[in-house]
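# Sequence first, predicted model second:
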Amino acid sequence: MWWVYAILSAFFASLTAIFAKIGITGVSSNLATAIRSIIILLVAWGIVFARSEYKGIPALSRHNLIYIVISGVATGLSWIFYFKALQIGKVTQVAPVDKLSVALTIVLSVIFLGESLTLKTAIGAVLIIIGTVILIFE
């Protein structure tokens, strides 16, 4: 079932690129990111309250909070750089290069999380890296 959510994530990420490119015309990419962040904040908290998941807040450990905050900072920086890239580049270049994150995540998950690296996954990561280099230097 995880793959259904992953496909939905990919679908909405693709819509994000298209709508963002249209929406940032003549607008500061940082302002656009800030507005987008408010919308995401409202949607995420709306879901949390609708499902009564806010009751889990007291169970969060210091460890949970530290890494969730660090993840949030990384996400924010990713969005800022993504919107800036979209503002000055083509969606057909920016979106695929952004997906270099997939290959980087594979490498980092092996290094930091101790996840195993299969030959199939390694080949996929290498192909993503090669494709990214081709897109950057076309």
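All right, it came through fine. Numbers count the residues shown, from 1 in each chain.
# switch to C-alpha atoms for all contacts and neighbour counts from now on
Will do.
# To which secondary structure element is His76 assigned?
You called it His, but residue 76 is Gly. helix 62-88 (DSSP states H and E).
# Let me fix that, I meant to ask about Ile134.
Short version, using DSSP H and E: Ile134 is in helix 119-136.
# Give me the distance between that helix and the centre of its chain.
Its chain's C-alpha centre and that of helix 119-136 lie 18 Å apart, by Cα atoms, centre = their mean, to the nearest Å.
# Stretch 118-137 too?
With Cα atoms, centre = their mean, you get 18 Å for stretch 118-137.
# this is the other structure I want to compare:
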Amino acid sequence: MSNTNTWWIYALLSACFAALTTIFAKVGVENVNSNLATAIRTVVILVVAWGIVFAQGSMVNLSEIPPKTMFFLLCSGAATGLSWIFYFKALQEGKASLVAPIDKSSLVLVLLFSVLFLHEPLSWKILLGTFLIAIGTLVLIF
């Protein structure tokens, strides 16, 4: 299988690990401040991510990364951090079965933003899928 056909395997693995993340996190935030839980999680992610970079020999001089690329990676990191902080707080206070669908409804925003900012094509399939995701989320939470 060529690299161009394996993206869906990585996406499926991502979904599986995201599901496990929710279950582990829900149990993990029972007796600890949600921000501390996020900080602990972040340390683990840092160690794993940097370990993979060094193990693969992917480390480059950070000054070689174009400024625009670095800016957007930093923005992505800030957005991820804020997402995790709010996600862990929501998990601490709510049911995982309700928090997760709302969190995953971010897909609706991704589809919208990909059209607006990345100029990705909008098709009837995207519109229908986005509508069904939004309706499905509402059905799950109400």
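Happy to help now that I have it. As the structure is a computational prediction, the values presented were derived from the model and not from experiment.
# Check the mean deviation of the helix holding Gly76 of the first structure from the second structure.
Once the two are superposed, helix 62-88 of the first structure sits an average of 0.4 Å from its aligned residues in the second structure (mean Cα distance after the TM-score superposition for the first structure).
# what residue of the second structure takes the place of Ala20 of the first structure?
Counting by TM-score structural alignment, Ala20 of the first structure corresponds to Ala25 in the second structure.
# give me the number of residues near that match?
Using other Cα atoms under 10 Å, Ala25 of the second structure has 20 other residues around it.
# What lies in contact with stretch 130-141 of the second structure?
Residues outside stretch 130-141 of the second structure that contact it (Cα atoms under 8 Å, 6 or more residues apart in numbering) are Leu98, Pro101, Ile102, Ser105, Leu107, Val108, Leu111.
# I would like the residues contacting the helix or strand harbouring the last one, please.
Spelled out, that is Leu111 of the second structure. Taking DSSP H and E as the definition, Leu111 of the second structure sits inside helix 106-116. Here helix 106-116 of the second structure makes contact (Cα under 8 Å, 6+ apart) with Glu120, Pro121, Leu122, Ile126, Thr130, Ile133, Ala134.
# sec struct for the third one, please.
Under DSSP: H, G, I helix; E, B strand; the rest coil, Leu122 of the second structure falls in the coil class.
# Contact partners for it?
Going by Cα under 8 Å, 6+ apart, the list of residues near Leu122 of the second structure reads Val115.
# and the gap between it and Trp8 of the second structure?
In this view, Leu122 of the second structure and Trp8 of the second structure are 20 Å apart by Cα to Cα, to the nearest Å.
# Need the counterpart of Leu74 of the second structure in the first structure.
In the first structure, the residue paired with Leu74 of the second structure according to TM-score structural alignment is Val69.
# That match and Ser61 of the first structure, how far apart?
12 Å.
# do the same with Val73 of the first structure
Counting by Cα to Cα, the gap from Val73 of the first structure to Ser61 of the first structure is 18 Å.
# And these two? Which one has more around it.
Ranked by neighbour count (other Cα under 10 Å), Val73 of the first structure and Ser61 place Val73 first, with 12 against 9.
# hmm, back to that, tell me the angle the helix or strand hosting the match of Ala20 of the first structure makes with helix 67-93.
Here Ala25 of the second structure sits within helix 7-28, counting by DSSP H and E. Helix 7-28 of the second structure and helix 67-93 meet at an angle of 40 degrees, taking axes from the mean of the first three to the mean of the last three Cα atoms, to 10 degrees as the criterion.
# Buried by neighbour count: which residues of the helix holding Ile134 of the first structure qualify?
Ala125, Ile128, Ile129, Thr132 (16 or more other Cα atoms under 10 Å).
# For ChimeraX, write a command that selects the buried ones of the contacts of stretch 130-141 of the second structure.
This is the ChimeraX syntax for the buried subset of the contacts of stretch 130-141 of the second structure, where burial follows 16+ other Cα under 10 Å:
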select :101,102,105,108,111
